[in-house]
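Peer 1: Below is the sequence, then the predicted model.
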Amino acid sequence: MLARQRQAVILEEIRRTGAVRVSDLVTRLAVSDMTVRRDLDVLARRGLVEKVYGGATSVVGRSTDEPGFEAKSVRQLPEKESIAALAAGMVRPGTAIGLSAGTTTWTMARYLDDVPDLTVVTNSIRVADVLQQRGRTDRTVVLTGGVRTPSDALVGPVAVQALRALHLDVVYLGVHGMAPQAGFTTPNLNESETDRALVDAASRLVVLADNTKWGTVGISTIADLDEADVLITDEGLGSDARQVLSEQVGELVLAPVSARSRAEELA
């Protein structure tokens, strides 16, 4: 297969699923790892894809652009692993917590094995699946809704109404973007309403957002920066952003990032 043909296959797969992994393309195209990476370099230089850790995703820019779960799951893997591990370390046994939808909160759910007697409330299909697969014997409350979003969140009036009757100790919120004026945002209007209800149900808000979320603005605000009791991001965050956020959020926590992701260890 010629280089142009391989690149066309790669683009079609990204358009279909939102993301590709180098390892999958090596098998599908029957070429070497280096050949796939060169093809991705070519496509990235042309502005057709965005290279990420272990693969590539579609290019995102507008405030209503919403990559699917699979596309987001291959971005900033080491950062998300480190953020998730720190967040899970804050969870106290015997508490009721909320986990929003998102790839970082999904990763966090995989770190909760050693925290006993939890009640977990979530509107994330992926988070609920992780908790079920881990064989947890404590309580998982899955909020239902009328709409399933690209991030595999269940949202809508049923979920919002259920949250109004709940009282949680802490909510761990994944976001699409964070910025000084817009606050913590999402590109999905339906999801923002459910996320706001989740935040309102909790005594404490912990936001999980890697450094690439800084300066990104989705169409709808979930919470202002100063509503976050804790923001856990990573050490890749720039100095200017650190200054702004340290003045706005209750506590800014910077997770160290290792060169190697633990995703395979936790699978």
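Peer 2: Happy to help now that I have it. The structure displayed is predicted, hence computed values, not measured ones.
Peer 1: alpha carbons only for contacts and neighbour counts from here, please
Peer 2: OK.
Peer 1: Contact partners for the residue nearest to Ser246 when sequence neighbours are not counted?
Peer 2: Closest residue to Ser246 apart from its sequence neighbours, by C-alpha to C-alpha, 6 or more residues apart in numbering: Leu252 at 5.7 Å. Residues in contact with Leu252, defined by C-alpha atoms under 8 Å, 6 or more residues apart in numbering, are 230-233, 242, 245-246.
Peer 1: this is the other structure I want to compare:
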Amino acid sequence: MLTGLSWLALEVKSLAAARSFYEGVLELPVRSAGAERTGANTDETHTANEVVFAAGDTDLVCRRPTGVPRGGLHTHFAFSIPAAEYDDWWTRLTEAFGYDLEEFRFGSAKSLYLYDPDGNCVELGQGDVAGPGIDGIFEVVLEVESLARAESFYAALGFETVDRGDDRRRVRMDGPMALELWEPQLGIADGRGGVHVDLGFEVDDLEDVVSAVDDRARSLERREKRVVVRDPDGHHLTFRSVTG
């Protein structure tokens, strides 16, 4: 049903500070900043209150809180980097910028963790990507009130549960990216699930989305080539048709 992740939007206090971190430290190219522009992966209009970065084929949107959707707060999410670049990133972030990083291993793959200026827990994880540098967003964590309700909602959209936390208060689901649903808690590096997160997805059939979640969503609005949904926990989801 869902064919790709178009964007992840974060709420920031200072666009300048966000740009310094994501462009200056993490070397993400800027797609747009300071003027109205239609995004590369969507017909949404980005405004002067946003800076849009290219994380591979996915947009990372940093947005000042001037309207709805606001963008996510304290959101833990993960960027993909080529496995061979991991040590270079560790050296760069610790020696050139002075970050006190945390590291975790998932089987043979390693991830490092740091925080952006707005308290989002940013993971750089080894992946099978071309690079160079950050090449995609492979995981987003949402905070939810009821794990069973949230899991059912995203399963209806085609996400598949692949793991459960030992405390049974979180699940990991596979889809266009890995989606983790957490009841309120602290994770690795004290990361937290995001609240009122704004996600954009590509979809091959909008009617499938409507059928799947119309009776589950807080709200559902049809727009030209798009369906805009708020999930049961208030996360803002936009589904855009890729078939015209």
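Peer 2: The structure has been received and is ready for your questions. Owing to the predicted nature of the structure, the values given are computational and were not obtained by experimental measurement.
Peer 1: what's the TM between chain one and chain two?
Peer 2: TM-score for the superposed chains, counting by TM-score structural alignment, normalised by the length of structure 2: 0.32, backed by 133 aligned residues with a C-alpha RMSD of 6.0 Å.
Peer 1: Run a quick neighbour tally on Thr103 of structure 1.
Peer 2: Number of residues near Thr103 of structure 1 (other C-alpha atoms under 10 Å) recorded here: 27.
Peer 1: repeat for Ala241 of structure 1
Peer 2: 14.
Peer 1: Summarise which helices and strands the helix or strand where it lies is packed against.
Peer 2: Using DSSP states H and E, Ala241 of structure 1 sits within helix 239-248. Contacts defined by 3 or more C-alpha pairs under 8 Å, 6 or more residues apart in numbering; DSSP states H and E place helix 239-248 of structure 1 against strand 252-255.
Peer 1: After the strand it packs on, which helix or strand is next?
Peer 2: Sequence-wise, the next helix or strand downstream of strand 252-255 of structure 1 (DSSP H and E) is helix 263-266.
Peer 1: Show me which residues of the helix ranked longest in structure 2 are buried.
Peer 2: Ranked by residue count, the top helix of structure 2 under DSSP state H comes out as helix 147-156. Within helix 147-156 of structure 2, the residues that count as buried by 16 or more other C-alpha atoms under 10 Å are 147, 150-151, 153-156.
Peer 1: what's the answer for stretch 34-48 of structure 1, then?
Peer 2: 35-37, 39-41, 43-44.
Peer 1: residues near Ser211 of structure 2, how many?
Peer 2: The local packing of Ser211 of structure 2 (other C-alpha under 10 Å) involves 12 other residues.
Peer 1: helix/strand/coil for it?
Peer 2: helix (DSSP: H, G, I helix; E, B strand; the rest coil).
Peer 1: how close does it get to Ala150 of structure 2?
Peer 2: Counting by C-alpha to C-alpha, to the nearest Å, the gap from Ser211 of structure 2 to Ala150 of structure 2 is 17 Å.
Peer 1: about what we covered before: how about CSV for the buried residues of helix 147-156 of structure 2, with distance to Ser6 of structure 2 added?
Peer 2: Output for the buried residues of helix 147-156 of structure 2, formatted as CSV (distance: C-alpha to C-alpha, whole Å):
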residue, distance to Ser6 of structure 2
Leu147, 25
Ala150, 21
Glu151, 21
Phe153, 20
Tyr154, 17
Ala155, 19
Ala156, 19
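Peer 1: and of those residues, the nearest to Val52 of structure 2?
Peer 2: Tyr154 (26.2 Å; C-alpha to C-alpha).
Peer 1: State the distance from that closest one to Arg172 of structure 2.
Peer 2: From Tyr154 of structure 2 to Arg172 of structure 2 the distance is 11 Å (C-alpha to C-alpha).
Peer 1: Then Val229 of structure 2?
Peer 2: 21 Å.
Peer 1: With neighbour numbers in mind, choose between these two.
Peer 2: Neighbour totals were compared for Val229 of structure 2 and Arg172, and Val229 leads with 23 against 20 (other C-alpha under 10 Å).
Peer 1: Assign that one to helix, strand or coil.
Peer 2: What three-state DSSP gives for Val229 of structure 2 is strand.
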